[in-house]
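K.L.:
Sequence plus predicted model, see below.
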Amino acid sequence: MRPSTKKTLVLSTLLLALVAGGTLIPLAWNQREAARQQPSAVAVAPAPAAAEAEPATPAPPPGTEQVPPEEAETDRSPNAASPGGPVLSFGRAQGLHQTPDPLRLNSSAALVVDQASGEVLVQKNAQAVLPIASLTKLMTSVVVLEARQPMDEVLTITDEDVDRERHSRSRLKVGSTLTREEALHLALMSSENRAAHALGRTYPGGLEKMVAAMNAKARQLGMQNSSFVDPTGLSNANRSTARDVALLVKAAAQNPLIAQFSTTRQHVADLGSSRSLQYINSNRLVRNANPGWDIELQKTGYIVEAGRCLTMVTEVAGRSLILVLLDAESNGTRIADAERLRRWAVAQWGGPEAVAALKAESARPRKAVVAKKKDSPDERKRGVKTASAKKKDGKAASRKDGKATAVAKKEPADRKKVATAKKGGDGRVRQSFAAAKSDSKS
């Protein structure tokens, strides 16, 4: 028997033995599963677009733990962890996001109000009552500051402050200490739930008195369709309308501390121990310092039932506007809705980029008109020269055939009539740019 034939026979016998023993099939299956789990070039998600890419956050000081943005706005409740994925938000379950609007906003409810006059500029389902998630923390901040408690008082995070409803993440461990001012700062800029709950728990009279004060303040502000049950917004019973939220934002904007804390891009929290945390603003427009945005106050929010929420006070074209967006489908769509509203405002009243675009656009036709105006005398000169040349040619021809004198006399008269028609008078045919200006002045 040849060696190659013998080798083939041995391998065949070995394979048959492995199959018979039930070893080869599991081995092949495991290799297949391993190959499936390996990331392939096709399965890799595309890199984010330039508009979505975020600038690198400066490295925190040595020994400082960096808290990812939007970490506090996580929802690991049974609804979010259901087998079918997150349930629909209340607004989308009602189909509010499908309400037609000229800007094609993704949010179920939206409102733009002039902060000074209260004039409603854009609205979509502005009276729909919906959960507002962490926008609640604006009311928490207003009530805490009105209580005039010592801002340097040290608060301790306790087991009561742990979120057992949404299981949202927090880097403030039980036993951590921070001042009331620090807790307010983290609640506003990074939507820190344990910090917000600690503010409510340490309110004069406790959490129950805090919630009562929040609802009383809502009635005082004219928020007729709003109700609050906790200081964090983790409960879907914290509900309001886009109109009511705008009233709350207007009141909150009167406090410089709320405006300052809510728009801080990043902040290293002093926890009174060797452990320090660097927090980053939960609003992408703030932490990226997006061009075109001048944000004076902001707050984001998210739970499954509320969708992605956002409110801001921003200056556009010299006007201070209050923007409210409730129940957007994702963080990206709520930012896109905000951009649509800003561009709409710029188109209405102008702005740096709009003015520059208008100047560039108006410069082109204006230059063309001026060029025509400057060139027209040359054209007329060229026309005269051509006519003179024709006249000389005509005279030259008349000397040959004896008819040139009559032709030369008639042609200038015809040209004078045409020139008169072009220049104007009562029956002018065309008016020049300069003539239009002089007429408007007279």
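P.N.:
In hand now; what should we look at?
K.L.:
hey, let's count contacts and neighbours off CA atoms from now on
P.N.:
OK.
K.L.:
which residues touch Arg36?
P.N.:
Listed by C-alpha atoms under 8 Å, 6 or more residues apart in numbering, Arg36 has no contact partners.
K.L.:
second one coming, line it up with the first:
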Amino acid sequence: MSYRDLIYSAMMESDGTAAYALAYTVGASLRARAAGSLGELGAIEAFVTQMNALARQLGMERTLFVNPDGLEPEKGPQPYSTAADVVKLVAYAMNDAGFRFYVSQKERKVAFTRGGQNLGYLLRNTNELLGTNGIDGVKTGTTARAGQCIALSSQRDPEIRKEGETTYVTPRRVDIVILGAADRFSVGQQLLGRAWSLYDQWAAAGRPAQTSKH
């Protein structure tokens, strides 16, 4: 499969095999170019090390990645995170136009070769809320320990205002992360509606800046 189709498979249908294939290929490249301890790791380990390095860079202080697919291994350290941490990753990823395109697709046909035959498969995004209320991403996830999880991103048209001869363009996007929900799609719709309502109230009040209390 191509890199593109592996990304579609991993992001749209949570294909763990695709995630490992990407991790192995990218990790091998990272290891080959790296100096020091990273170059001594296996391809998967090098990739996961970089995942955790990015988490630290983004201020995800209560997050640990132990593998590419996020599932809990039978032995060894267990992965963990929080909604507050994951939303930082969502905001970072949704700033990339290519990533936004991948996770916004409801369906996508991918191609692969098996036994010398060229085959195709129609992926269907597991994010049932795509296309509603401005939602253009990002991903669902389910594990035995975490339960039903979903990260959502919703965008409105940018706000444009003029002050004198200067035009100001303000992007408008809300990101939500839900962990351990009984019904992630129902909860997601409720929280997103509440988030945009709070945004509208804040905008109507003149966008007051929040001040820290000491």
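P.N.:
Great, that's in hand. Just so it is clear, the structure is predicted and the values come from calculations on it, not from any experiment.
K.L.:
can you give me the helices for the first structure?
P.N.:
For the first structure, helices defined by DSSP state H occupy the ranges 3-20, 24-37, 90-93, 136-146, 180-189, 193-201, 207-220, 242-252, 256-262, 284-287, 331-349, 352-401, 404-423, 433-441.
K.L.:
For Ala110 of the first structure, find the nearest of those helices.
P.N.:
Closest approach to Ala110 of the first structure among these (C-alpha to C-alpha): helix 242-252, 6.2 Å.
K.L.:
buried sites along that closest one?
P.N.:
By 16 or more other C-alpha atoms under 10 Å, the buried positions in helix 242-252 of the first structure come out as Ala242, Arg243, Asp244, Val245, Ala246, Leu247, Leu248, Val249, Lys250, Ala252.
K.L.:
okay, those in a markdown table with distance to Thr263 of the first structure next?
P.N.:
Shown next, in a markdown table, are these (distance: C-alpha to C-alpha, whole Å):
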| residue | distance to Thr263 of the first structure |
| --- | --- |
| Ala242 | 21 |
| Arg243 | 22 |
| Asp244 | 21 |
| Val245 | 18 |
| Ala246 | 17 |
| Leu247 | 19 |
| Leu248 | 17 |
| Val249 | 14 |
| Lys250 | 16 |
| Ala252 | 13 |
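K.L.:
any idea which of those is the one closest to Tyr203 of the first structure?
P.N.:
Distance to Tyr203 of the first structure, by C-alpha to C-alpha, is smallest for Ala252 among the buried residues of helix 242-252 of the first structure, at 18.3 Å.
K.L.:
any idea how far the residue nearest the centre of the first structure is from Asn290 of the first structure?
P.N.:
Closest residue to the average C-alpha location of the first structure: Ile335 at 2.9 Å, with C-alpha atoms, centre = their mean. Distance, Ile335 of the first structure to Asn290 of the first structure, by C-alpha to C-alpha, to the nearest Å: 11 Å.
K.L.:
Give me the spatial nearest neighbour of Val177 of the second structure, chain neighbours excluded.
P.N.:
When the adjacent residues along the chain are set aside, Val177 of the second structure lies closest to Ala151, with 4.4 Å between them (C-alpha to C-alpha, 6 or more residues apart in numbering).
K.L.:
In the first structure, what residue corresponds to that neighbour?
P.N.:
Under the alignment (TM-score structural alignment), Ala151 of the second structure maps onto Thr311 of the first structure.
K.L.:
and its match, what does it touch?
P.N.:
Contact partners of Thr311 of the first structure, counting by C-alpha under 8 Å, 6+ apart, are Leu135, Val249, Gln298, Lys299, Thr300, Ile322, Leu323, Val324, Leu325.
K.L.:
can you tell me which of those residues stay in contact in the second structure?
P.N.:
For the contacts of Thr311 of the first structure, the aligned pairs still in contact in the second structure (both residues aligned by TM-score structural alignment, their matches' C-alpha atoms under 8 Å) are Val249, Gln298, Lys299, Thr300, Ile322, Leu323, Val324, Leu325.
K.L.:
Redo the residues you listed as JSON lines? Include distance to Leu271 of the first structure.
P.N.:
Putting those into JSON lines (distance: C-alpha to C-alpha, whole Å) gives the following:
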{"residue": "Val249", "distance to Leu271 of the first structure": "29"}
{"residue": "Gln298", "distance to Leu271 of the first structure": "24"}
{"residue": "Lys299", "distance to Leu271 of the first structure": "23"}
{"residue": "Thr300", "distance to Leu271 of the first structure": "24"}
{"residue": "Ile322", "distance to Leu271 of the first structure": "34"}
{"residue": "Leu323", "distance to Leu271 of the first structure": "33"}
{"residue": "Val324", "distance to Leu271 of the first structure": "33"}
{"residue": "Leu325", "distance to Leu271 of the first structure": "33"}
